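In: What would the 3D arrangement of this be:
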Amino acid sequence: MVTFEGLPGAVAVSHLTVYDWPAADGQRGGTPHLHLTCSEGYVVVGGSGSVQTLTATGFRQTPLAPGALVWFTPGTIHRLVNEDGLRVVVLMQNSGLPEAGDAVLTLPPALLADPDAYRAAAALPPEGTEAAQERAARSRRDLAVEGFLGLCEAAEAGDPEPLAAFHRAAATLVRSQAAEWRARWERGAVLAAAATAAQIDALERGEWGQLAGARVREQRPVERGRFGMCGRLDVYQV
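Out: Here you go, the predicted structure:
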């Protein structure tokens, strides 16, 4: 019998307290970016704010308040804006892929065109003081906001090329990781789907013995307050 013991559907879960740092446009919040293969969802559990999104269909701003459920598909550039203590539970498709680099920040084009420069601008210090990590997180956030605002201005003016150029640059930056992502996906979402198929097959044969293998799992955050792209994260490792 195929088994899978991760979270339902091989999702990843984290708790996010959105940054309240002001940006150049006067709004407080996180780092604009997109995911190339993963849908993302927010369950708002506290505070208020919004998520700004940019796709080929244009810019959109969706209000966020407790109880709201918002999600978007791969390729959606998104930026969380914190108006008053915004906190969300984040659901990520394909647990393992986001952690393996399935995100590209909307940095200015010159940085996107140079993989080494991009990695240097997007990275946080692996070690050091919290103040140093905060400075690096704020710096990359500010660069990403700069690029995001440029993309939004072009979209508003009816020029699709800057967004298309960003998509091309993002795909180029991650292309070398595709084989690794496939292996992670096969160990996660594919295995989860295969386990459900095996369970349905067993029930069609009139078998019920697999039910005796039921288990309850529990986990506390393995890390609290990590500097993420959009805010401080409480992270679970499932």
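In: use CA for all of it now, contacts and neighbours both
Out: OK.
In: Not counting its neighbours along the chain, what's nearest Ala169?
Out: Leaving out its chain neighbours, the residue that sits closest to Ala169 by C-alpha to C-alpha, 6 or more residues apart in numbering is Leu112, at 6.2 Å.
In: these two touch, right, that neighbour and Tyr118?
Out: Yes - between Leu112 and Tyr118 there is a contact at 5.6 Å, judged by C-alpha atoms under 8 Å.
In: re earlier: can you give me the neighbour number for the residue nearest to Ala169?
Out: Using other C-alpha atoms under 10 Å as the criterion, Leu112 is surrounded by 23 other residues.
In: what's the spacing between it and Leu173?
Out: Separation of Leu112 from Leu173 (C-alpha to C-alpha, to the nearest Å): 8 Å.
In: Same question for Ala183.
Out: 19 Å.
In: Settle it for me: which of those two has more neighbours?
Out: Relative neighbour count places Leu173 above the other of Ala183 and Leu173, with 19 against 12, counting by other C-alpha under 10 Å.
In: got a list of what that one touches?
Out: Counting by C-alpha atoms under 8 Å, 6 or more residues apart in numbering, Leu173 touches Leu112, Pro115.
In: What helix or strand is it located in?
Out: Using DSSP states H and E, Leu173 maps to helix 161-174.
In: Check which element follows that helix along the chain.
Out: Using DSSP H and E, the helix or strand that follows helix 161-174 in sequence is helix 178-185.
In: Tell me how far that following helix lies from the chain's centre.
Out: Chain-centre distance of helix 178-185: 17 Å, with C-alpha atoms, centre = their mean, to the nearest Å.
In: tell me the angle it makes with helix 161-174.
Out: Helix 178-185 and helix 161-174 meet at an angle of 80 degrees, taking axes from the mean of the first three to the mean of the last three C-alpha atoms, to 10 degrees as the criterion.
In: how about the nearest residue to Ala193, chain neighbours excluded?
Out: With C-alpha to C-alpha, 6+ apart as the criterion, Ala193 has its nearest non-adjacent residue at 7.4 Å, and that residue is Gly9.
In: ok, that neighbour - contacts?
Out: Under the criterion of C-alpha under 8 Å, 6+ apart, the contact list for Gly9 reads Ala189, Ala192, Ala193.
In: roughly how far apart are it and Val90?
Out: 15 Å.
In: swap in Gly67?
Out: With distances defined as C-alpha to C-alpha, the gap from Gly67 to Val90 amounts to 13 Å.
In: how about this one, so we can line them up?
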Amino acid sequence: MVSATPGFGGLPGAVAVSHLRVYDWPALDGAAGGTPHLHLTCSEAYVVTGGHGSVQTLTASGYGVTPLAPGTVAWFTPGTIHRLVNADGLRVTVLMQNSGLPEAGDAVMTLPPEYLTDPGTYAAATLVPADAPEEEQARFARDRRDLALEGYRALREADGPAPLAAFHRAAAALVRPRLAEWRERWRRGAEASAAATGDQLGRLEQGDVSHLADAVVRAERPFARGRFGMCGLLDVYEATERGVRPRRGGDAPDP
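Out: Take a look at the predicted model:
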């Protein structure tokens, strides 16, 4: 029988959660907010808990803007370039697939093409040093946001689909060295959770209720607050990072 408790724990279905206070730093276009980026293997959802703003999205189908207000739940699938815009104190609870992989590597920011040539070049442009003073971390996070906005504007203004397709290929090449690690995270998390449900259904069909005696209750508070993430200041839960090697700063991918 499959274990009823997936290896990564966390929320049901190996979903992970973080709390996000979206940056209020204004950009050159006058909009305040975060760093545009995409995820390659994970869907993500925003549950708006305070303030107002929007999420700008760019896919092969075109550009869109989704208003965000308290009570809104907005989600998107892999390949969606997204940029959070903070109009007034925007706060979001983020729900993530695959035990929090979106904040543990499955993200590529929309830097200009010359920064996407190899993992080392990309990392040098996106690193937020975890041991730097807070003011310096903020500067690094803002600089990489502004750099990503350069590439984002070029993709939005492109004439035809070729630049976006080229960005997709470059993003895939950047994360390829980590795919085996991601597959293990998925196997121990989302796959194990789905297999456990199948196992429980099989037991119930046979009149076996023994797994109900293994019921547990868990509660968790953030173990880190105010991290400089891609979109804002993050409050992070342990289950989001369980099983992942320490990251080098912020929530930037570690190719």
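In: related to what we said a few turns ago, out of the contacts of Gly9 of the first structure, name the ones that lie in helices.
Out: Secondary structure of the contacts of Gly9 of the first structure is defined by DSSP state H; positions in helices are Ala192, Ala193.
In: Just the closest of the contacts of Gly9 of the first structure to Met229 of the first structure, please.
Out: The shortest distance between Met229 of the first structure and any of those, using C-alpha to C-alpha, involves Ala189 and amounts to 23.8 Å.
In: Please list all residues in contact with the closest residue to the closest one other than its chain neighbours.
Out: Closest residue in space to Ala189 of the first structure, ignoring its immediate chain neighbours: Ala10 at 5.1 Å, by C-alpha to C-alpha, 6+ apart. Ala10 of the first structure sits next to Gln93, Asn94, Ser95, Gly188, Ala189, Ala192 when contact means C-alpha under 8 Å, 6+ apart.
In: what's the neighbour count on the third one?
Out: Translated: Ser95 of the first structure. When counting by other C-alpha under 10 Å, one arrives at 24 neighbours for Ser95 of the first structure.
In: Under the alignment, what does it map to in the second structure?
Out: With TM-score structural alignment as the matching criterion, the partner of Ser95 of the first structure in the second structure is Ser99.
In: Val209 of the second structure versus its match, what's the distance?
Out: Plainly put, Ser99 of the second structure is 27 Å away from Val209 of the second structure if you go by C-alpha to C-alpha.
In: just the strands in the first structure please.
Out: In the first structure, the strands defined using DSSP state E lie at 12-18, 33-34, 40-55, 58-64, 69-72, 77-92, 104-105, 223-227, 231-235.
In: Go through these and name the closest to Ala132 of the first structure.
Out: Distance to Ala132 of the first structure, taken as C-alpha to C-alpha, is lowest for strand 223-227 among the strands of the first structure, at 11.0 Å.
In: Mean deviation, that closest one versus the second structure?
Out: Following superposition, strand 223-227 of the first structure is found to deviate from the second structure by 0.6 Å on average (mean C-alpha distance after the TM-score superposition for the first structure).
In: Not counting that strand itself, show me its contacts.
Out: Residues lying outside strand 223-227 of the first structure but in contact with it, judged by C-alpha under 8 Å, 6+ apart, are Gln133, Glu134, Ala137, Arg232, Leu233, Asp234, Val235, Tyr236.
In: nearest to Gly85 of the first structure, of the residues you listed?
Out: The nearest one, if we look at these relative to Gly85 of the first structure and count by C-alpha to C-alpha, is Arg232, at 11.9 Å.
In: my read: the closest one touches Thr17, true?
Out: Yes - here Arg232 of the first structure reaches Thr17: they are 5.2 Å apart, a contact under C-alpha under 8 Å.
In: From the centre of the second structure, give me the residue that's furthest out.
Out: Using C-alpha atoms, centre = their mean, the residue of the second structure lying farthest from its centre is Gly207. It sits 40.4 Å away.
In: more crowded one of Gly67 and Val90 of the first structure?
Out: In this view Gly67 of the first structure and Val90 are compared by other C-alpha under 10 Å, and Val90 has more residues nearby, 19 against 12.
In: Gly41 is in contact with that one, correct?
Out: Yes - the pair Val90 of the first structure / Gly41 is scored as a contact, 5.8 Å apart, by C-alpha under 8 Å.
In: Now check the second structure for the residue matching the residue nearest to Ala189 of the first structure.
Out: In the second structure, the residue equivalent to Ala10 of the first structure is Ala14, according to TM-score structural alignment.
In: now Pro108 of the first structure
Out: Structural correspondence for Pro108 of the first structure with respect to the second structure (TM-score structural alignment): Pro112.
In: so how far is Leu112 of the first structure from the residue nearest to Ala189 of the first structure?
Out: Summarising the geometry, the distance separating Ala10 of the first structure from Leu112 of the first structure, computed by C-alpha to C-alpha, is 30 Å.
In: same thing with Thr73 of the first structure?
Out: With distances defined as C-alpha to C-alpha, the gap from Thr73 of the first structure to Leu112 of the first structure amounts to 22 Å.
In: ok, now Val222 of the first structure?
Out: For Val222 of the first structure, the distance to Leu112 of the first structure under the criterion C-alpha to C-alpha works out to 32 Å.
In: Ok, Leu163 of the first structure next?
Out: With distances defined as C-alpha to C-alpha, the gap from Leu163 of the first structure to Leu112 of the first structure amounts to 13 Å.
In: Before I go, just wanted to say thanks for your time.
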